[in-house]
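Novice: Show me how the following folds:
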Amino acid sequence: MHTTPLSPDDPAELGGFTLLRRIGHGGMGQVYLGESAAGEAVAVKVIKPTVVDSETRQRFAQEIEVLKTVWGPRVAAFVKADTESEQPWLATEYVEGPDLRRLMDTRGVLTPLAAASLGATLAEALAGVHSQGLLHRDLKPANILLGPNGPKIIDFGLAVFAESSASLTAPNMVMGTPACMSPEQANGEKPLKAPVDVYALGAVLLFMTTGHYPYQADHVQVLFSHIVNPEKAPDLSGVPEELAGLLSSMLQYAQQDRPTMDEVVAQCVAVIKSHGVTVAQARRRLTSLTAVAYEPPAPDPVPAPAPATTVSPASAEATTVLAPAKDPMAVAPTVPLPQQSAPTHPPAYTPTVAVITTDSEPDSGPVDVAVPPADPAPAPAPATTTRPPAGPRRSAAARRIASQLRETYASTAPF
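Specialist: Have a look, this model is predicted:
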């Protein structure tokens, strides 16, 4: 998910959560990336002081009660909230990944296979929401996040109980996103029922496969006139042939002509299987798009290791010994060496080591490790050493070389 730094006016802490960055904002408030005392990431939605009044608090409290009721693996979970504080806030599960709108901006339209996987997953999730007696009412690309484990639905701020006509909105007020709004919602009909979310999901899938919505206009009044006109057919240009029938049925004007969410799942699964892959394989391919669209913040730079000291430069297979690394994370062999990293050799290369040392040699200082030249020079007279009966003594430098050789063999072994 795209984030931006906090501004000087942003709070540093709220409700026990440390606020780290901004995630997004809307007409009613700001959303932050927060962190609990134990390090759990959350999305914290804060109502702007300029819009805090009794009605806003009541609507916000209703949203929280709805979130407490909604559950499921594809719904961002409720964590904590406070409607009575000076700035009411709500914390939900943080989903690390782009919303579908940003995915489209970065990746472009989805393939039929990816769209079918997306449709099956979301339809199944929304069927679960409907079984709890709830509707979303504002499903759109910006309210669907593609996380590491698949898509998740967020922002149930306009959700209502499916069988209830109770609402905090005025009798003639229409709330929602026009681009994905069904005709009955645009007409202000109440109570709304499950087909309103079927239509919105069809609009989302249409956008993700073609780059446009069912109806488009320069002015919102004209857009509404298109949506509520039963003679005005939705624009299905560019829809992949294998999805055309499904999207046409989901975007039908009359509610009773639209499929149920379970029927949407079945048709999407049929498209997936027609590609010769399983549903699980299609889901993995869909979530792999997150790596294309989401770029997490870059880690703090790691200091570069000291330059290598090359020994026997005339030899094409000369090995090198790195100077001790200042940052232990800069050295990453299979078995970490405290001061030196393992040299790199071609496959099946067996190094020849010449160690020039004495028992009195100090631990520090350069160590020569090299392949002898083709025409070796006469070896120097060996140093005279006294070895105790218990076994040979080895200097610190020799022990270091032996450790390095063991690592070299381990890293180049074929097994």
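
Novice: switch to C-alpha atoms for all contacts and neighbour counts from now on
Specialist: Will do.

Novice: Report the buried residues of stretch 98-111.
Specialist: Across stretch 98-111, burial judged by 16 or more other CA atoms under 10 Å covers Pro98, Asp99, Leu100, Arg101, Arg102, Leu103, Met104, Val109, Leu110.

Novice: And the top helix by length along the chain, what's buried?
Specialist: If you go by DSSP state H, the chain has its longest helix at helix 112-131. By neighbour count on 16+ other CA under 10 Å, the buried set for helix 112-131 is 112-130.

Novice: could you point out which element follows that helix?
Specialist: Downstream of helix 112-131, the next assigned helix or strand under DSSP states H and E is strand 134-135.

Novice: I'd like to know which elements that following strand is packed against.
Specialist: Contacts defined by 3 or more CA pairs under 8 Å, 6 or more residues apart in numbering; DSSP states H and E place strand 134-135 against strand 160-161.

Novice: Go ahead and measure how far the helix or strand containing Thr92 is from the middle of the chain.
Specialist: In the assignment (DSSP H and E), Thr92 maps to strand 89-93. In terms of CA atoms, centre = their mean, to the nearest Å, the centre of strand 89-93 is set 19 Å apart from its chain centre.

Novice: wait, what's in contact with the residue nearest the centre of the chain?
Specialist: Geometric centre of the chain, nearest residue: Gly97, 2.9 Å, by CA atoms, centre = their mean. For Gly97, the contact set (CA atoms under 8 Å, 6 or more residues apart in numbering) comprises Met1, His2, Leu145, Leu146, Gly147, Pro148, Thr290, Tyr294.

Novice: Take these and keep only those in helices.
Specialist: Reading helices off these with DSSP H, I get Thr290.

Novice: want to put them side by side, so please do this one too:
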Amino acid sequence: MRLQVGKRPHTCSLKPITYHGIIETHGSAREQCVANIPQTIGNYRLEHELGRGATSQVWMGRHIFLHERAVAVKLLLSHDEESVLRFTREAELTSQLRHQHIIQIYDHATPTNSFPYTVMELVSGGSVRQRVEKDGKLPLREAITIFRQIGSALDYAHSRNIIHRDVSPGNILLDASGSRALLTDFGIARLPDQRHTSTDMIMGTPGFFSPEHARSATLVTSLSDLYGLGVILYFMLSGQLPWETPPQHPDYRFDAILPLGYHGVELPLEVEKIIRTMLAIDPQKRYPTASAAMEALDGAFARSGIVTDEQPLTLGEATAVRAINTAPSFQAIGLVESEVEQALAADLLREPFERSHARAEELRDPLVLARVLDQWSTSGRRREFRKQHLGRIVNLREVRSRNVYFYQLEVLLETRTEPKDVEEPDANAPDLPVQKEQNRWQVVLPPPSAFEDDPGRAEIIPGSERVIACPRCEGSGYELCPECKGSRRVLVSRPVATSDGGDGVALRRQQEGPGHVAASRQRAAGQPAHLNDAAASETTQVKQVLVPCTVCAGMGRLKCDRCHGEGRLVQRRAFEWSRRALKASSYDDLPHLDENQVRQEVELTKVYEERHMGGLKREWSAVPGLKGLIANVQKQLGTDTCVAMAAVTIMMVPYTEVRLDLGHDEVVIEGETEERRTDDRVHLVQIYGFENLVRVGSFAYDGSQKLLFFWSFLATIAMLLLLVALLLPIFL
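Specialist: A predicted model of the protein is given here:
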């Protein structure tokens, strides 16, 4: 069933379905529709209806003159321009495809006085959907055979830049024997540069279209077809869709994939991982081709001892190891799987791995290695010192390939201090919601957006609020004035200058008082004696006077500084938080390989980039290159510090080690004289990067050429010195 859903509003045009067992109509409606169908279409007589959809019917037809020629005739019942255009495009696209597992188109026409029709191959075994609905889950071998055949058909269509966009069990037909599967219904297929697709439509069969289908029909790519193929494989093996709740309109949420064991299907865990990779939400994390997925499945079945009947159709011609300069014990080992592929398989970008795998398979061929080494002999700096035809004079012993990984771990550490009480006046008596007090680590903080240091701030713990009487003023809101102690008045002294005969309480300054000291200073300064005597006769009178307290303005009390006169305090618990960014890197430390030099000489390819909130992903610890980095981070964690955000980026360089010697007795190179070798030591050649850069040891350099260059250099110096000696007397 194909669904076309406009995001505004939700509309559904029912399936223009292929012709096997789709919708059977009954009663007068069907009889009326059949009555309108002509008995012949083109050169074909229509015998009986096979199936129908909302806009089309499929009939079995037989050639009028070639009576043994039975076909399927698809009639378009709708005559609107959009439907006719799509109907014609379906026939046109399908006719371009010549593949044993894609249904064949024999004829197509849009007559003005009848129904538009397409004549196609008749397949009488029904669809995969019908088969599963009737018999339940399929046997493993049959499911893998159908998967392999339809996968090869999709790879072929994708090689012609045609995207099917509706890969579903209803669009896979089986012949009468059930051994041949055919892909059909290219009604909504498109070319990548096609402009006819509506941008606001969701097109495809619900339950089998990809997450990008749900966003827009224009986002659908060949990887979307492979997603549908992965769902079909799961459907054939289990009889069910891979989710507990299938994606549904309007949000189309794609939940986690249920294990096959949930439906009683026991298969190796590696097979489960391969299916999850095909159903990755991110298209770039899926296998780039169906053949790549099938190759991974074949390897998983082989390692588990599971035999499938049919061998791969065309996964690339296997290269035989040729007996050219190879030791009897020569081993050509392909790409060795590492812990990275095992631990992070479902989240890795698949395209670089397919390239690396193809490279490793190519370098297993001794002839390819010979070409690579010969090219090194004749290119680059100091090539005049390199042994010529190196690829043809060495004796190969072992070839082994693997991927070298470079890791980067970014971490944002978050620290939250122990909560402390903070308080503020209960001004305006705000509403305080009653709720359970949270733990400090339960408090939601602003989410981090980048790996940057953040000084943070204080954060109140929800539910920790309480109202108390102010301890300082005991809830009164006021406290005694510290100056007048509540009496509202204070004594102040006011000095008054007067003579000795004056009344009142007088205090004569003593000889050592300030007046005496001042008089002495005046005399010392040469003041006249009569002035000094007059000053000495004066006295200062001091009176004690009660005045209003200026501190409290005569109130005898002050507003409490702690509660600001409210008499109540709101107490809360708060903590301080901050964030600190860390970055660390490492790489696979292989013997004999200078990883830092490799990083400078070749381009690193990104294969993994994942950001995780609230801790470190468990899968990361299974990668040896990340274990040390994670251990250093964990040393800094504690009750007050945790990981707020972490990100891992993994870059890759393909790497091949070739072990060889020069120990065979003689090598004859066409056009040159024989060369005898007696060196049977094992040497190492390193080939790395998709550029296939070569690094060799000193064995690959010609010693005689070096010696010749040395003597030539000395001879040149000698000639120059002789020339200088001859010319010097002339100029002097």
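
Novice: ok so, going back, helix, strand or coil for the residue nearest to the centre of structure 1?
Specialist: coil (DSSP: H, G, I helix; E, B strand; the rest coil).

Novice: What's it aligned with over in structure 2?
Specialist: Aligned by TM-score structural alignment, Gly97 of structure 1 pairs with Gly125 of structure 2.

Novice: what residues does stretch 66-76 of structure 1 touch?
Specialist: 77-78, 92-95, 122, 125, 128-129, 132, 134, 150-154, 156, 159-160.

Novice: what are the ranges of the helices in the stretch 151-300 of structure 1?
Specialist: Using DSSP state H, counting those that start in this stretch, the helices of the stretch 151-300 of structure 1 run over 183-186, 195-210, 220-227, 241-250, 261-274, 279-287, 290-293.

Novice: Tell me which of those helices lies nearest to Val51 of structure 1.
Specialist: Proximity to Val51 of structure 1 (CA to CA) singles out helix 220-227 among the helices of the stretch 151-300 of structure 1, at 23.6 Å.

Novice: Which neighbouring elements make contact with that closest one?
Specialist: Contacts defined by 3+ CA pairs under 8 Å, 6+ apart place helix 220-227 of structure 1 against helix 183-186.

Novice: Structure 2: matching residues for the helix it packs on?
Specialist: Using TM-score structural alignment, helix 183-186 of structure 1 pairs with 211-214 in structure 2.

Novice: List the residues that contact the equivalent of Ile47 of structure 1 over in structure 2.
Specialist: Mapped onto structure 2 by TM-score structural alignment, Ile47 of structure 1 lines up with Leu76. By CA under 8 Å, 6+ apart, the residues touching Leu76 of structure 2 are Thr55, Ser56, Gln57, Val84, Phe87, Phe115, Pro116, Tyr117.

Novice: try it again with 10 Å
Specialist: Going by CA atoms under 10 Å, 6 or more residues apart in numbering, Leu76 of structure 2 touches 16, 52-58, 83-84, 87-88, 110, 114-118.

Novice: mind listing which of those residues are in strands?
Specialist: Arg52, Ser56, Gln57, Val58, Tyr117, Thr118 (DSSP state E).

Novice: Can you tell me the SS state at the closest residue to the last one other than its chain neighbours?
Specialist: Spelled out, that is Thr118 of structure 2. Nearest non-adjacent residue to Thr118 of structure 2, counting by CA to CA, 6 or more residues apart in numbering: His108, 4.3 Å away. Counting by three-state DSSP, the backbone at His108 of structure 2 sits in strand.

Novice: pretty sure His108 of structure 2 contacts Val84?
Specialist: No - contact between His108 of structure 2 and Val84 fails when scored by CA atoms under 10 Å: they sit 11.8 Å apart.

Novice: anything in contact with each of the two?
Specialist: Common neighbours of His108 of structure 2 and Val84, using CA under 10 Å, 6+ apart, are Pro116, Tyr117.

Novice: returning to that earlier point: corresponding residues in structure 2 for the longest helix of structure 1?
Specialist: Matched against structure 2 by TM-score structural alignment, helix 112-131 of structure 1 falls on residues 140-159.

Novice: got it, and stretch 321-330 of structure 1?
Specialist: Under TM-score structural alignment, stretch 321-330 of structure 1 corresponds to no residues of structure 2.

Novice: And for stretch 72-82 of structure 1?
Specialist: Aligning stretch 72-82 of structure 1 against structure 2 (TM-score structural alignment) gives residues 99-109.

Novice: gap between the matching stretch and the chain center?
Specialist: Offset of stretch 99-109 of structure 2 from its chain centre (CA atoms, centre = their mean): 40 Å.

Novice: If you count neighbours, what's buried in it?
Specialist: The neighbour-count check on stretch 99-109 of structure 2 (16+ other CA under 10 Å) flags His101, Ile102, Ile103, Gln104, Ile105, His108 as buried.
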